[in-house]
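>>> pasting the sequence and the predicted model now:
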Amino acid sequence: MRLGILTVKPNGEFTQVARVDEGGRTMQGCNDCSLDYTGNLWVTAPAGDIAPNEYLRSFEEGFGSIYCLTTQGKVVHLDTGLRFPNGIAVVHDVNGLPVKLIVAETPTRILWAYDIQGPGSVANKTKWAKLPDCEQEGGPDGMDFDDVGNLLVAHWGAGHIEVFGPDGGEPIKRIKCPFDKPSNVHFEPNSNIVYVTEHTNHALWKFQWENKGMPQYCDKN
């Protein structure tokens, strides 16, 4: 969240992708990302302007943004005004084309949906789902689709993985975790094994889900 978007090699060397977007605005600090099947990278940015600017985050004030790093190397600023946009996922149609972007807004517990009109272009922001209330401060964090279109969402602070059907709305299932702050979920390729990161103890867990994960960009290409 201090350097925006990075590319990291297997040996740990990294490169900062951009300091400004295609409009010349300073990049905001990023948090989560998802590749669609055509190779565009969709990114949430809950922090303020990247270093050396002062570190700020949009948990209270809604200045969080979303970006798209296109296959042409353009960093497109898509939207702003979000309170700590966090997890992000892409819905594809039966032909493998990206059609919808799901973005988690943690403090409000809302999952927003945008229609994808093309690389670096979205429209029609709507509320796709809202996570159940919880006693602690928290909300949606990382997320991943299974291969029948269910979205598994880490509910940070509530100790659950919330499962939403392909059309959003209310959770169709809730998976109880043995800890309060699941932060990210990700399927093992071609498997029903789900890995879960735990925020408090910096731990990694796994469980078996009833379906395999949706194929990733790397599985398709």
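Yep, that arrived.
>>> when you work out contacts or count neighbours from here on, use the C-alpha atoms and nothing else.
Noted.
>>> residue 80 touches residue 47, doesn't it?
No - counting by Cα atoms under 8 Å, residue 80 stays clear of residue 47, with 11.3 Å between them.
>>> intersection of neighbour lists for the two?
residue 64 (Cα atoms under 8 Å, 6 or more residues apart in numbering).
>>> the more surrounded of the two?
residue 47 (25 against 16; other Cα atoms under 10 Å).
>>> skip the chain neighbours and tell me the closest residue to that one.
residue 57 (4.1 Å; Cα to Cα, 6 or more residues apart in numbering).
>>> residues in contact with that neighbour?
46, 47, 48, 64, 84.
>>> OK, contacts around the first one?
In this case it means residue 46. 1, 28-31, 57-59, 63-65, 82-86.
>>> at 10 Å instead, please
Counting by Cα atoms under 10 Å, 6 or more residues apart in numbering, residue 46 touches 1, 28-32, 56-59, 62-66, 80-86, 105-106.
>>> and the helices in this protein?
217-220 (DSSP state H).
>>> follow-up on the earlier one: pull the most distant pair out of the contacts of residue 57.
Within the contacts of residue 57, 48 and 84 form the most distant pair, 10.3 Å apart (Cα to Cα).
>>> the more surrounded of those two?
Using other Cα under 10 Å as the criterion, residue 48 and residue 84 rank with residue 84 on top: 26 against 23.
>>> what's the spacing between the more buried one and residue 99?
Distance, residue 84 to residue 99, by Cα to Cα, to the nearest Å: 23 Å.
>>> residue 9 and residue 16 touch, don't they?
No - between residue 9 and residue 16 there is no contact under Cα atoms under 10 Å: 11.8 Å.
>>> show me what contacts the residue nearest to residue 141 when sequence neighbours are not counted?
With Cα to Cα, 6+ apart as the criterion, residue 141 has its nearest non-adjacent residue at 4.9 Å, and that residue is residue 87. For residue 87, the contacting residues are 31-34, 43-44, 102-106, 111, 140-144, 153-154, 183-185, by Cα under 10 Å, 6+ apart.
>>> next up, a second structure to put side by side with the first:
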Amino acid sequence: MEITTVHPHKSELGEGPFWDGQKKAICWVDILNGHIHEYAVYTDEYKRYLTKKMVGCAAICRDQNFVLATTEGIGFLNRESGAITYADHPEKDVAGNRFNDGKCDPAGRFWVGSMALSEATGAGSVYMFENGRSSKKIGNTTISNGMAWNADHTILYFIDTPTRSVMAYDYAIENGTISKGRVVISIDVKEGFPDGMTIDSEGMLWIAHWGGWQVTRWNPETGTLLFRIKLPAAKITSCTFGGKDLRDLYVTSAKVDLTEEELKNQPLAGSLFVIRNSGYQGVPGFLYKF
């Protein structure tokens, strides 16, 4: 598999890639710099949105604007004007926390996790945002990360990074209720920490490994590691499918806290990578429904 970079930009903490099927663009965030990046792959057009806050994640709304979560709260970014309108902040009274990874669910609700800037154990939660309000779905998380839903929308997969595992929850699409949490994948310490995640058309999970130099593919029904793709950066943060027929695999990475020596050894750290015609196919991302 040939691994190339998508754009010259290198993020401090690249995260949360998502494919815009209408604009044929790959989007991703740089959490620490408060940027949302957009690159139209067939026209070579690049755009950067400045949130002026740490931005944990973003997703596309049905009106083609962004729903996003920053240290200022959860709200919407107008892609024409760049203006942000905040709707809710479920942790406005929690000092020292920020939002991290998040995605829209099959019903068009926005799910987002929080974490302590200090990475204190159990300081975070996962929230579901709809109709301008947030409700807590999972508590006592540490570093909320990857989320994915299975093909018949009955299971939510979720990663709390320090646990080195993938949880599965029974998921009710009609109201977003989750129950019966259980571990379906356990990851060995030598593989690095599980971070962001996506799912393919065969129901297999793709996991980015922070400190592991890789993306892996797993069968969540058996907990079996199917294969790995090695990458030229240690801090691999997330992945998603995009491009024609969703067959290109996009992978974000980070360069935050790397030493000068480490940066010399991995000059592409912080890049957005792509593996074109990966041999696998993703599924369309869900759009936020107002």
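Structure received. Source: prediction; values computed, not measured.
>>> just to revisit the earlier point, so which of the contacts of residue 57 of the first structure comes closest to residue 216 of the first structure?
Once Cα to Cα is applied, the member of these that ends up nearest residue 216 of the first structure is residue 46, at 24.0 Å.
>>> residues near the equivalent of residue 120 of the first structure over in the second structure, how many?
In the second structure, the residue matched to residue 120 of the first structure (TM-score structural alignment) is residue 176. Residue crowding around residue 176 of the second structure was assessed by other Cα under 10 Å; the count is 16.
>>> please apply the same query to residue 14 of the second structure.
31.
>>> where does it sit: helix, strand or coil?
Here residue 14 of the second structure is strand, with the state taken from DSSP: H, G, I helix; E, B strand; the rest coil.
>>> how close does it sit to residue 171 of the second structure?
Relative to residue 171 of the second structure, and taking Cα to Cα, residue 14 of the second structure is found at 29 Å.
>>> give the contact list for residue 114 of the first structure.
For residue 114 of the first structure, the contact set (Cα under 10 Å, 6+ apart) comprises 90, 99-103, 121-128.
>>> closest to residue 210 of the first structure among the residues you listed?
When those are compared for distance to residue 210 of the first structure (Cα to Cα), residue 90 wins out at 20.8 Å.
>>> so what's the residue mapped onto that closest one from the second structure closest to, chain neighbours aside?
Residue pairing (TM-score structural alignment): residue 90 of the first structure is matched to residue 149 of the second structure. Take residue 149 of the second structure and drop its neighbours on the chain: the residue closest to it by Cα to Cα, 6+ apart is residue 156, 4.7 Å away.
>>> which one in the first structure is aligned with that neighbour?
That one, residue 156 of the second structure, aligns with residue 101 by TM-score structural alignment.
>>> can you give me the strands in the stretch 51-200 of the second structure?
55-60, 66-70, 73-77, 84-88, 97-104, 110-116, 124-130, 133-141, 144-149, 155-160, 165-171, 178-186, 193-199 (DSSP state E, counting those that start in this stretch).
>>> of all those, which lies closest to residue 19 of the second structure?
Between those, strand 55-60 lies closest to residue 19 of the second structure; by Cα to Cα that is 8.8 Å.
>>> show me what the closest one is packed up against.
strand 14-20, strand 25-30, strand 35-40, strand 66-70, strand 73-77, strand 97-104, strand 110-116 (3 or more Cα pairs under 10 Å, 6 or more residues apart in numbering; DSSP states H and E).
>>> got the angle for the second one vs strand 55-60?
Spelled out, that is strand 25-30 of the second structure. 160 degrees (axes from the mean of the first three to the mean of the last three Cα atoms, to 10 degrees).
>>> residue range for strand 25-30 of the second structure in the first structure?
Counting by TM-score structural alignment, strand 25-30 of the second structure sits on no residues of the first structure.
>>> distance from that strand to the middle of the chain?
What separates the centre of strand 25-30 of the second structure from the centre of its chain is 10 Å, taken as Cα atoms, centre = their mean, to the nearest Å.
>>> now swap in the first one and tell me
Using Cα atoms, centre = their mean, the mean C-alpha position of strand 14-20 of the second structure is found 6 Å from that of the whole chain.
>>> what of the fourth one?
Its chain's C-alpha centre lies 12 Å from the corresponding centre of strand 66-70 of the second structure when counted by Cα atoms, centre = their mean.
>>> tell me what angle it forms with strand 73-77.
Between strand 66-70 of the second structure and strand 73-77, the angle formed by their directions is 150 degrees, by the same axes, to 10 degrees.
>>> and strand 66-70 of the second structure, what other elements does it pack with?
Against strand 66-70 of the second structure (3+ Cα pairs under 10 Å, 6+ apart) you get strand 55-60, strand 73-77, strand 84-88, strand 97-104, strand 110-116.
>>> try it again with 6 Å
Helices and strands touching strand 66-70 of the second structure, by 3 or more Cα pairs under 6 Å, 6 or more residues apart in numbering; DSSP states H and E, are strand 55-60, strand 73-77.
>>> could you do the longest one as well?
Contacts of strand 97-104 of the second structure with other secondary structure elements, assessed using 3+ Cα pairs under 6 Å, 6+ apart, are made with strand 55-60, strand 110-116.
>>> got these as TSV, with distance to residue 232 of the second structure columns?
Output for these, formatted as TSV (distance: least, Cα to Cα, whole Å):
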stretch	distance to residue 232 of the second structure
strand 55-60	24
strand 110-116	27
